[in-house]
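Colleague: the following block contains a protein sequence and its predicted model.
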Amino acid sequence: MLAAIGDNTVRTSTYFRASGTALAVALLSACGGGSSADPAHLDATAAAARCADLAGGAGLADTTLTPQYVPAGTRRAGGAATGDFLGGYCVVTGAMNPRTGVDGHHYQIGFQLSLPDDWNGRFLYVGGGGNDGTLRDTTAALGGGLTSPVAQGYAVVSTDAGHQTTLAADFGGDPQARIDHAYNAHDKAAVAAKTIIARRYQKSAAKSYFQGCSGGGRQGMMFSQRFPDYFDGIVAMAPAQRVSSGATVAAMWNNIQFTNAAPLDGNGKPILSQALSSADLQLVATAVTNACDAADGAADGMVNNFKACTFNPAVLQCSGAKTATCLTSTQVTALQNVFGGPHNSSGQALYPGQPWDPGIASAGWRAWTLGTSTTATPNSLYNLLMSDALRNEFFTPPDPGFDILKFNFDTDPQRMEAFSQVYDTYRDTKLSAFQAHGGKLLFVHGLADPIFSPLDTRDYYEKLAASNGGIAATQSFARAFFVPGMNHCSGGPATDSFDALQAVVDWVEKGQAPDSIKATALATSAYFPNRTRPLCPYPKFAKYKGTGSLEDAANFTCESS
């Protein structure tokens, strides 16, 4: 099966390389390429006409396209109620390869493509997340405080990854839906988007980019490996590179540890959210800050030098009864086991643990690990999202009735290995073809991410460096940035607003490798409003120069020690 997948990857990628120029020429001719008007900068009437023309299918087989022209001044980015209006653009909703699965459900590969009237010549693929199943609004910004890529002139696509359910992963009962989710839908959506772009603008995109977080980060890594010539620059944030073999094992492990520490209701059932109160988590966060904060030269509530941070929650263990200033032995044990990472009965590590970071006290950390339910019915994302993915997609064959509290760490990981071979992206630590294409890759990961460990991204990057002549040589095409305090993709006591896309664009188009990325905490931050920091390429971290405001990035420098 793997050999067949590899053969298909090369064949598809090579075909697109060879045929792309001829396709663009043919489409230009079909669209009246002799027109004196610049198709990348048309007036509203002409742009609307070209949008309507896409209803013909743009030459894509087994595909239905539904285009709609959105005039300038009528919609804001992401459908927001406030802010600047977008310029005119054409939004194309596509459905490819409709079919009935072996489970009797309808499937198709859906995508949404936004084509601005004032095009900058670039194509951006926005990754998905979770179990996918929905079309992301392609006009939305890529983070708080940033400008919508469509407003900047990018042609932007998203896909539902080949199925139309979101939180549930019951599509895993259909083998083709699994393959679509892993890589096939993304291949098809990228090729379709490039084809439509060439028809709409009468030329191919000059440069192509990808940005995604979580599952979207995995998708970015997947493109760099399976389809290495599709994108010139990729931003992979909090990549779910071992979700179907490692991170989900850790989610099961963590859920069991915290459930074991949870108080019982009147029926003897554990109330997961109360295993650690918000005050308990703040107690831990404060202790971590006191132990590790100053290692970066500044006592500013952020642990920049995470490699130098050593902490053991045993220092908080009560000597007697539980009080507001200490933790029970059961709580301490749960934290030690969670941050130590899962292992089997022989002591073999199954996934990295987590770095200690003050972001443990934030809502984003609780949402994944403990949830907020005041009853014995848990609502943590370990229970709502990861459990369903495990039962229906990551297990081969699926096991919809599986009790996640009975996960066997000796035997159940083997049930996940078959799909891991197709889905996970941690095995290729060379990226030879992506390098040969001239591609640039940015990893970005929050240090308080409770689902995909930043230590896993660090380990992958170090293996990548070991396979490519060391850190210095690897930084010619791949760099990793870690964000202190940030939870999964955003949130937490962090400077979590930063333009990673522009960083990779400057690297690709200007040869300016990012020696740092300026990050900001928004004015609405509950922690450090308007604070700025440099994000530094690993293994460097932001170190205080010793003078000046702690709120200003200018007073920090990227250093290794």
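Modeller: Thanks, I have the structure now.

Colleague: please count neighbours and contacts with C-alpha atoms only from this point.
Modeller: Fine.

Colleague: just the strands in this protein please.
Modeller: 63-70, 89-100, 106-116, 122-126, 155-159, 207-213, 233-237, 440-446, 478-483, 497-498, 517-520, 532-535, 541-544, 556-559 (DSSP state E).

Colleague: name the residues of the third one that are buried.
Modeller: This means strand 106-116. If you call a residue buried by 16 or more other CA atoms under 10 Å, then strand 106-116 has these buried ones: 107-116.

Colleague: and the second one, by the same measure?
Modeller: Going by neighbour count (16+ other CA under 10 Å), the buried part of strand 89-100 is 89-96.

Colleague: quick revisit: dump the strands of the chain into JSON lines; add distance to Ile179 as well.
Modeller: Formatted as JSON lines, the strands of the chain follow (distance: least, CA to CA, whole Å):
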{"stretch": "strand 63-70", "distance to Ile179": "19"}
{"stretch": "strand 89-100", "distance to Ile179": "13"}
{"stretch": "strand 106-116", "distance to Ile179": "12"}
{"stretch": "strand 122-126", "distance to Ile179": "19"}
{"stretch": "strand 155-159", "distance to Ile179": "14"}
{"stretch": "strand 207-213", "distance to Ile179": "19"}
{"stretch": "strand 233-237", "distance to Ile179": "21"}
{"stretch": "strand 440-446", "distance to Ile179": "24"}
{"stretch": "strand 478-483", "distance to Ile179": "27"}
{"stretch": "strand 497-498", "distance to Ile179": "33"}
{"stretch": "strand 517-520", "distance to Ile179": "35"}
{"stretch": "strand 532-535", "distance to Ile179": "36"}
{"stretch": "strand 541-544", "distance to Ile179": "39"}
{"stretch": "strand 556-559", "distance to Ile179": "41"}
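
Colleague: let's bring in a second one:
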Amino acid sequence: MEFTTIWPARTVAAALAFVLLDVVHAAQPVAAPHLRAPTSAMGTETDCTALSGPIGGGVVLNATTIPEKSDMPAYCRVTGTIAPSLNFEIRFPKTWNGKLYYGGGGGYNGFVPPPVAAPLRQGYVEVASDSGHQGDGMSAAFVLNDERAARLFGSEAVPEVMSIALKVVAKAYGMPPVRSYFEGYSTGGREGLMAVQRNPELFDGVIARAPAFNWVGFNGAFHRIAQALSAPGAEFKAAKIALLARHVRQACDKLDGVVDGIVANPAACTARRVNVAALRCSSGKDAGEHCLSDAQIAVVTQWITDVKFQGSNTYVAKGFNLTGNEDDPMNFGVWVSGNGDLKVAGQYVMQDTAVKYYLAKDETADSIAYGPWDKKPAALDAMATLNDATDPDIRPFIGHGGKLIVWQGGADAALSVNSTIDYMKQMRQVVGGENADHSTRFYVAPGVNHCEGGVGPDHTDLLSVLDNWIANGAEPGTLIARKLDESGRVVRALPLCQYPQYPRYTGPRHDTAAIRSASNYVCTNP
């Protein structure tokens, strides 16, 4: 499936081209939801011009036929605004398959994501919105004096837009969708988990990719690392990042059975094995490209270490893995260090805007000088109430037959995959292993950056997997992830294993073609 833009290119981080106890016993697994049978409305083309006009609630629709392009099928685009400023689009395919696909946003949203070709080609009605405000997708300025905009971004935009979308689909075809699915990346992944937790009957299935679900914890970790990087001698330019990445690969690349640039067995790549201290400059001060200063080692130490913050709850962010892919152009340099220019790093920008508009409520605030992240516990609580999708009890979603697929790149430098792992473990404990096995899947794609890219195979059509699961009862197991070149040709494939398994190489040694084939790997427990 094609990937939509995750972070708007117009931001200061322009390089982010697409780019955050005991429990009760769970109930027994439930049956799949009752699915409506196909009707004659499916497989037909809607009358685009007939969709313009009022639809109720003060919403007026404008419909336009969009002709086919080389990378996009023809479709009918319907736009509208839920007053005062929640803009949405509904895209009707040439031939409807009877189902709806809601695509999530990215960053702080502020724009309607462009259409995704694959769902339209498959016949889905496609829905998207700007989440209730317009502007820079890396800025939270919209929340400062607009409580409604803050709530819409947090959790309310998706159900509000869905209420209109269902009416428009019924107007177009005389019937609602047989099934409705959500798929999102990063903030879109958070929106998906938010719907699962707060609006459990809204979707039949949800795909949450690299979910930025832990808003308080993630941004607190970004703040801590930004403070560490601002210390004298701590900046990480490209040469230092490359030094760190080579050191990690040398220690850990072989642990999955093959040296191929991918550390696919992160459980074995422990801090002790990596031994970052071995890179220390003898004086502790920066002595060139072949060693790390004490301040730089402190940055790495904080990068891989868990952190907790106190509000009325304890907010936790898990440390990042050292993956050996830190030197990828869209990895550590873009997200963490800014390649020596901290203020253009994606994580710096995100924590800076969170300090200004959620915590200090002062657009002139200096986020680096801002005290401990949790110095205003009530402000953390308020941000969590709006934006955190950390509730592990998804039994209401499972109870109506909902299916959840969570996916994340193993080399994600924007959001810690360990935090996602921790959430999935908590969820499994709360809902029970049998329910989790019946209704959820979790995949970690080795060597893949935030949402896409990196050295690892990053393409898997999870929408078809989800639909086959719900419609036909085909429970997902090991999938296949593919790496494509610019022409769309497959250049490498790996098994996409269910966590905690990883793909271990079992093929012939020193055989480049064999290394690139998924058939020479076996999903293995660490």
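Modeller: Received the coordinates, thanks. No experiment lies behind these values; they were computed from the predicted model shown.

Colleague: indicate which one of the strands of structure 1 is closest to Ser319 of structure 1.
Modeller: Smallest distance to Ser319 of structure 1 across the strands of structure 1 (CA to CA): 33.9 Å, for strand 440-446.

Colleague: quick one: that closest one to strand 207-213, angle?
Modeller: Orientation check (axes from the mean of the first three to the mean of the last three CA atoms, to 10 degrees): strand 440-446 of structure 1 against strand 207-213 gives 20 degrees.

Colleague: average separation of strand 440-446 of structure 1 from the aligned part of structure 2, please.
Modeller: Comparison of strand 440-446 of structure 1 with structure 2 after fitting gives an average deviation of 0.9 Å (mean CA distance after the TM-score superposition for structure 1).

Colleague: show the secondary-structure elements that that strand is packed against.
Modeller: strand 233-237, helix 454-467, strand 478-483, helix 500-510 (3 or more CA pairs under 8 Å, 6 or more residues apart in numbering; DSSP states H and E).

Colleague: mean distance, the third one to its aligned residues in structure 2?
Modeller: On superposition with structure 2, the mean distance recorded for strand 478-483 of structure 1 (mean CA distance after the TM-score superposition for structure 1) is 1.2 Å.

Colleague: what's the matching range in structure 2 for that strand?
Modeller: Mapping strand 478-483 of structure 1 onto structure 2 (TM-score structural alignment) gives residues 440-445.

Colleague: and if you look at the shortest one?
Modeller: When structure 2 is aligned by TM-score structural alignment, the counterpart of strand 233-237 of structure 1 is residues 205-209.

Colleague: name the nearest residue to Ala204 of structure 1, ignoring sequence neighbours.
Modeller: In this structure residue 204 of structure 1 is Ser, not Ala. Spatial nearest neighbour of Ser204 of structure 1, excluding adjacent residues (CA to CA, 6 or more residues apart in numbering): Ala198 at 4.6 Å.

Colleague: can you tell me what the one you found aligns to in structure 2?
Modeller: Under the alignment (TM-score structural alignment), Ala198 of structure 1 pairs with Ala170 of structure 2.

Colleague: again with Ala151 of structure 1
Modeller: In structure 2, Ala151 of structure 1 lines up with Arg121, judged by TM-score structural alignment.

Colleague: contact partners for that match?
Modeller: 73, 93 (CA atoms under 8 Å, 6 or more residues apart in numbering).

Colleague: now do His133 of structure 2
Modeller: His133 of structure 2 sits next to 85-87, 109-111, 142, 149 when contact means CA under 8 Å, 6+ apart.

Colleague: equivalent analysis for Asn199 of structure 2, please.
Modeller: Per CA under 8 Å, 6+ apart, neighbours of Asn199 of structure 2: Pro159.

Colleague: coming back round to it: OK, contacts around the residue nearest to Ser204 of structure 1?
Modeller: Residues near Ala198 of structure 1 by CA under 8 Å, 6+ apart: 24, 27-28, 204-205.

Colleague: hmm, back to that, which of the helices and strands packed on strand 440-446 of structure 1 is buried the deepest?
Modeller: Mean neighbour count (mean count of other CA atoms under 10 Å) peaks for strand 233-237 among these, with a mean of 29.
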